[in-house]
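Student: Got a predicted structure here, sequence first:
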Amino acid sequence: MVSATSVSTSVSGQLPNKPASDFGTDFGTQLMYIQVSLSGRRATALIDSGASDDLISQSFVLQNNLNTQLLQNPIECELADGRIVLVDSSINSKLKFSVGTDTRSESLQLAVAPLKHADVILGRPWLSRHNPDIDWTTGTLLKLRSKPDPPVQSWPLVTPRPPIISSSTAPVKISVVSRGALAKLARTEKVYVAFLQPTSSPVPDAPSSADEESLKKHADAMFERYSPVFPEKLPAGLPPDRRVQHRIDEHPDSAPVNGPLYRHSERELKALRYFIEEEVDAGRIRPSASPYASPVLFVPKKDGSLRICYDYRALNKQTIKDRYPLPRIDDLLDRLRRAKYFSKIDLKSGYNQIQVLEDHVHKTAFKTRYGNYECLVMPFGLCNAPGTFQRLMNDLFRPFLDRFVIVYLDDILIFSETLDDHKQHVGQILKLLQDEQLYAARQKCELFKRSTEFLGHIVSGDGVSMDPKKTESIDSWPTPTCVRDIQVFLGMANFYRRFIKNFSTMAEPMTRFLTKSLPFAWGPEQDHSFSSLKQAFQSAPVRRIFRPELPIRVSTDSSDFGIGGVLEQKFEHRWHPIAFESRKLTPAERNYPIREKELLAIVHCLTVWRLYLEDVENFEVLTDHHSLQYFKTQKELNKRQARWQELLCNFTYTIKYIPGPSNSVPDALSRHPDYLNFVRLLPGTAATSVLTSVLGNITSVSTSVSEAAASPIQMNTIGLSAPTSGFLGDIKSATPLTTEFNLLSDPSKSRTRAQHNHLRGLKIQDGLIVKDGSRLFVPSE
């Protein structure tokens, strides 16, 4: 460890003497300074026999634009004021100084540290090389006893940093503005002018591993220093008495809530006994004789264990809503404009770290097979919990808010312009959390980052950008491989066609395949059309930036294999998309009843977009499933619905039914081609070769199968294995016995309208029936 403890002497006739208290510690009356020249720049050097290395001020390096080199192994430095900092860079410089009549010049390596009252500290290495005579009574350097040895690097260095031109290979975004716009901008903001010289030479990637490793060491040091803030589980006992406690104020004449007692399985009863015993011992719940009694259920967690879920719907209905505002996201992000370093802290079970007001504890009572209990800490499921939590966060962090920290519920972001400032800021916040006995989840925290995700945005030294996840459902949409794929994509595109200039012309290369006369053939023209429409979805005037003062709505839908949704706002009498969302259903979710699939789509979308929706007084959720309008008043909930209800209680929303044709965008998102439950066999792949070889074992069909393989093959199947030759032989034997084969083989036969529609797209190829040239017809026989 480098020590920078200052001695108590001074050099007469050099600089005004500074008291040792200027360094934050009372080491004596005066210090010893000399004037030096550092690479031609005048500097003040402190002679310090207590410093184990030679140091240079970080601010001096920045002010004089000196080149630094990263150290391979950052070192800890304890400053005179007791601060411990990590030193991760150094400079090589020419030092010129005079002692009496002796003038010396030498090359010197100096570690860069956040010094306050000296530009340079010449410590024991410098004193050992020069071995000066010091008059300790007057605090004067008399002479140097020996000539300096050749400079020796004290610390191994990493490869020098490349020039700034190579710091990024990302494409440059250039905006062209008129003279008038530039003049208007110059009146309100600083305007910087840069001359760009294009070059054809390749730009190498900037090395970032050393910088990331250095920042990781800073983070590890902070995690270690404030380890009590990051426990594995919350300590037993109540949180300390804070200025903010949770209240449950009800409307006048409200009667105590008394819900039903739900039945539980033996496994759930075992979990209930364990929960009661653990929480009573921890002091977070206690037996209750309250007239209030809300029901509880158990819902499975991801690891298979069970979690208790309070059904506070009746209590929430008669609770006076707390209108304490949640911060506007755009206001928070505006504070980050000049920040270069970021740390994100996520509180652990945040609600359980706030006490319920003693006079209102009885209202949280819940009934179980083993008696009634009430919550002493704020439970999940209460409608005013977010407002209470935000009030506490604002109260605790008020001295630092918007200066170097912003807080949205349990998400805390620390931001700084310099690394030195960031060390100090992170330390202040973690110390505050430690003093207030607030605890964080280490696995969800990120310290000392150049960029991070926060409130649905990516924040970095380059500014704030939208999280790509908002349009990932559109951006990742795969290239259509059949007419059906085009129909799904254009079904969504048509909904926003009024915002897309020349939509019909742009989409024509794809829409031409919707006529039955043209075979599907994807080429460069279609690829350009598809890419252009995807880009149009993600930019103005279709997609807009979120504005909290405007009306907002959410539309959702589900299919057999996916869920989708779109978040929209009303701009000038028209609804514009803000974000798109979709995901594939898991195998278990595919077995849900249709109603619960539709409800899952609502829960998923509201959870993803909670940052936009939690503080909205009332917004509409549009669905094409009629019965979901009554979900909020449903008397009894199953376990799955109870879990979802707990997630939805933080939103003020109304579910509204709309007909399916009016819900085309979520419908298309839920039918994302990548979610389909079939295997796609593309030309030239191993799977196609296997299928072709198997089909080739059947007499006289190899040629037609090879032709069919020129387009993607879709097989509705449970497994991934190709059909056996025996099975395909059975298909070929049974096909001539079908009505479809008889009608197709004799076009002169009369057909009903239903038969005509059924046979559309079917044709006979070498004794087999193929649909749309790519799917094999399997007879029921």
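Tutor: Here it is on my side, so go on.
Student: all contacts plus neighbour counts: C-alpha atoms, from now on.
Tutor: Will do.
Student: list the buried ones in the helix or strand Thr692 falls within?
Tutor: Thr692 belongs to helix 686-696 when assigned by DSSP states H and E. Buried residues in helix 686-696, defined by neighbour count with 16 or more other C-alpha atoms under 10 Å: 687-689, 691-692, 694-696.
Student: next, the one to line up against it:
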Amino acid sequence: MPSRYVGTESTSISGVTGGSQQLTVLEAKVNLIGNGWQKHPIVTGPEAPCILSIDYLRNGYFKDPKGYCWAFGIAAIETEDIRQLSTLPGVSDDSSAVGLLRTEEQQVPIATATVHRQQYCTDRDSVIPIHEMIRKLESQGGVSKARSPFNSPIWPVHKSSGEWRLRVDYRALNEVTPPLSAAVPDMLELQYELESEAAKWYVTIDIANAFFSIPLAAECRAQFAFTWKGVQYTWSRLPQGWKHSPTICHGLIQTALEKGEAPEHLQYIDDIIVWGNTAGEVFKKGEKIIQILLKAGFAIKRSKVKGPAQEIQFLGVKWQGGRRQIPTEVINKITAMSPPTSKKETQAFLGAIGFWRMHIPEYSQIVSPLYLVTRKKNDFHWGPEQQQAFAQIKQEIAYAVALGPVRTGPDVKNVLYSAAGNNGLSWSLWQKVPGETRGRPLGFWSRSYRGSEANYTPTEKEILAACEGAQAALEVIGTETQLLLTPQLPVLGWMFKGKVPSMHHATDTTWSNGLLSSHSTPVPYWKPKSPRDSGNYN
């Protein structure tokens, strides 16, 4: 809340990390469940600290003594002084806007064999929207009538917004398409890089129908043919669903941005994010990038331009101050899911939660009973073990902590906790600076034992966990930083003294020598309390 609206009574609130904030107390009218306003004292401040039960508070509002209505848990901004990037000229209000990249028609790999698949039944609700989409794409030059020995079935996709997306099932075509050497960036590496920026302000730009903006060479079009209402069409532009479309699209957008000398940004195919310390700084950066994209021939939808904002979503992740979090709507969707009744439903649930595994300590061990019922050789049986795992992982998702930001400097301590349990390995990476009691997590990793690993000795398992944990940690913090290892067993004290005692298992010696040769990281000998025991990671 801006300072001119806060109360006058001051109070200090301490967090579990040992830090404290000076806030003010305000008598306000509060409405949390929609049944009317009631007076209640609340604390206010300019920031939006992460506190327990904030998701419940975000369902309600409060009014200050001047009658202004505010939302809980959202940092206040003097919005009257911040121009939104979506107000720029050239940004389109047309939800189906399609650009045309000013470049030569693209020569793409051609299938090594003819693929012809008949159209299968589609959802009735999709018929009218898909028909209108094809007509509009034809008028825009995206598709054209054709006669081709190739044919692939239409596969309409129902988006979360309620709209339909025209997609063709090119799985059979993809199998006979030659490879490309280029590739899109790794999404996890982009997240690590964005964490390291610890920015205060963000802007995101999503290019409208980017694939459909890229022209195809005439000799490459026949392989993309599809049939609708007895008429065969093919794409004049890059289609969705074809395996090389993301790679080609990413490369052309990257080239356009480099040619236009775009300011610092991150790009994943047609999604772009810029960051900075002030709203004005990110507005100027975002404006420059939009101008470059429009000049290149791409279309930008107004609804797909967000910011400047201090909290924003990029690649499905919520970002604030360099910290990545699970969006509230994702948490609500997952926690509302009913227990699966089939292998397919179990796989869908695992797919929904798997992306967030780095936020969940011992994820692999928790969900292992769910993977058992998805195996082909096993009949589907939902027992008490599966129900317990299902309930536990939903609870972990609901209370998942934010990760990051990745901090640098001589005072930053990077601590890796590793452990080897009965069912697998786990490790977590933490950063701590002076003034913090517990530190902040950068990620949680886990996996089940593979092959003969379950038969390793406890020492071997601990060394394996420490070794893999160190490799994962260095991907996050880089190789030029110090990493403190804290395994569950006191095996590293003698290892880093260069002395390997005699053992009955030669593998123990092999592991320790291998870890010594691959990591020259200083490792103190102590076993602190696991941060998981605290019950809170902030």
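Tutor: That came through fine. A quick note: this is a predicted structure, and the numbers were derived from the prediction, not measured.
Student: and the helix holding Thr692 of the first structure, what other elements does it pack with?
Tutor: Contact here means 3 or more C-alpha pairs under 8 Å, 6 or more residues apart in numbering; DSSP states H and E; on that basis helix 686-696 of the first structure packs against helix 702-708, helix 725-734.
Student: could you redo those helices as a markdown table and give each row mean neighbour count and distance to Ile655 of the first structure?
Tutor: Output for these, formatted as a markdown table (neighbours: other C-alpha atoms under 10 Å; distance: least, C-alpha to C-alpha, whole Å):
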| stretch | mean neighbour count | distance to Ile655 of the first structure |
| --- | --- | --- |
| helix 702-708 | 16 | 47 |
| helix 725-734 | 15 | 48 |
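Student: whereabouts in the second structure does stretch 754-765 of the first structure align?
Tutor: Alignment note (TM-score structural alignment): stretch 754-765 of the first structure is unmatched in the second structure.
Student: From the chain's centroid, how far away is that stretch?
Tutor: Taking C-alpha atoms, centre = their mean, to the nearest Å, one finds the center of stretch 754-765 of the first structure at 49 Å from the center of the full chain.
Student: Following element in sequence after whichever strand or helix holds Asn414 of the second structure, please.
Tutor: Following DSSP H and E, one finds Asn414 of the second structure within strand 413-420. Sequence order places strand 424-432 as the next helix or strand after strand 413-420 of the second structure, per DSSP H and E.
Student: by contact count, what packs against the helix or strand following that next one?
Tutor: With elements assigned by DSSP H and E, the helix or strand that comes after strand 424-432 of the second structure is strand 440-448. Contacting strand 440-448 of the second structure under the criterion 3+ C-alpha pairs under 8 Å, 6+ apart are the following elements: helix 363-372, strand 424-432.
Student: buried set for the helix or strand that the longest one is followed by?
Tutor: What it means is helix 363-372 of the second structure. Scanning forward in sequence from helix 363-372 of the second structure by DSSP H and E, the next helix or strand is helix 384-398. Neighbour-count burial for helix 384-398 of the second structure flags 386, 389-390, 393-394, 396-398 (criterion: 16+ other C-alpha under 10 Å).
Student: Identify the residue of the second structure aligned to Ile414 of the first structure.
Tutor: Per TM-score structural alignment, Ile414 of the first structure is aligned with Val274.
Student: Lys284 is in contact with that match, correct?
Tutor: No: the criterion here is C-alpha atoms under 8 Å, and Val274 of the second structure misses it with Lys284 at 10.0 Å.
Student: What residues sit buried inside the strand holding Asn414 of the second structure?
Tutor: Buried-residue list, strand 413-420 of the second structure, by 16+ other C-alpha under 10 Å: 413-420.
Student: likewise stretch 96-110 of the second structure?
Tutor: 97-101, 106, 108, 110.
Student: Let me have the residues you listed in a markdown table, adding distance to Leu474 of the second structure and secondary structure as columns.
Tutor: Shown next, in a markdown table, are these (distance: C-alpha to C-alpha, whole Å; DSSP: H, G, I helix; E, B strand; the rest coil):
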| residue | distance to Leu474 of the second structure | secondary structure |
| --- | --- | --- |
| Ala97 | 43 | coil |
| Val98 | 42 | coil |
| Gly99 | 41 | coil |
| Leu100 | 42 | coil |
| Leu101 | 39 | coil |
| Gln106 | 39 | strand |
| Val108 | 37 | coil |
| Ile110 | 40 | coil |
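Student: okay, those residues in CSV with distance to Lys301 of the second structure next?
Tutor: Below are those laid out as CSV (distance: C-alpha to C-alpha, whole Å):
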residue, distance to Lys301 of the second structure
Ala97, 7
Val98, 9
Gly99, 11
Leu100, 14
Leu101, 16
Gln106, 24
Val108, 27
Ile110, 32
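Student: How many residues are close by the nearest residue to Asp402 of the first structure once chain neighbours are set aside?
Tutor: Excluding the flanking residues, the one nearest Asp402 of the first structure by C-alpha to C-alpha, 6 or more residues apart in numbering is Arg335, at 6.2 Å. Per other C-alpha atoms under 10 Å, the neighbour tally for Arg335 of the first structure reads 16.
Student: Show the contacting residues for the residue nearest the centre of the first structure.
Tutor: Nearest to the geometric centre of the first structure sits Glu453, at 3.9 Å (C-alpha atoms, centre = their mean). When contacts are counted by C-alpha atoms under 8 Å, 6 or more residues apart in numbering, Glu453 of the first structure touches 459, 467.
Student: what's the matching residue for it over in the second structure?
Tutor: Per TM-score structural alignment, Glu453 of the first structure is aligned with Gln313.
Student: Secondary structure element for that match, which one?
Tutor: Assigned by DSSP H and E, Gln313 of the second structure falls in strand 311-314.
Student: burial measure for Gln347 of the second structure, as a count.
Tutor: Neighbour tally, Gln347 of the second structure, other C-alpha under 10 Å: 15.
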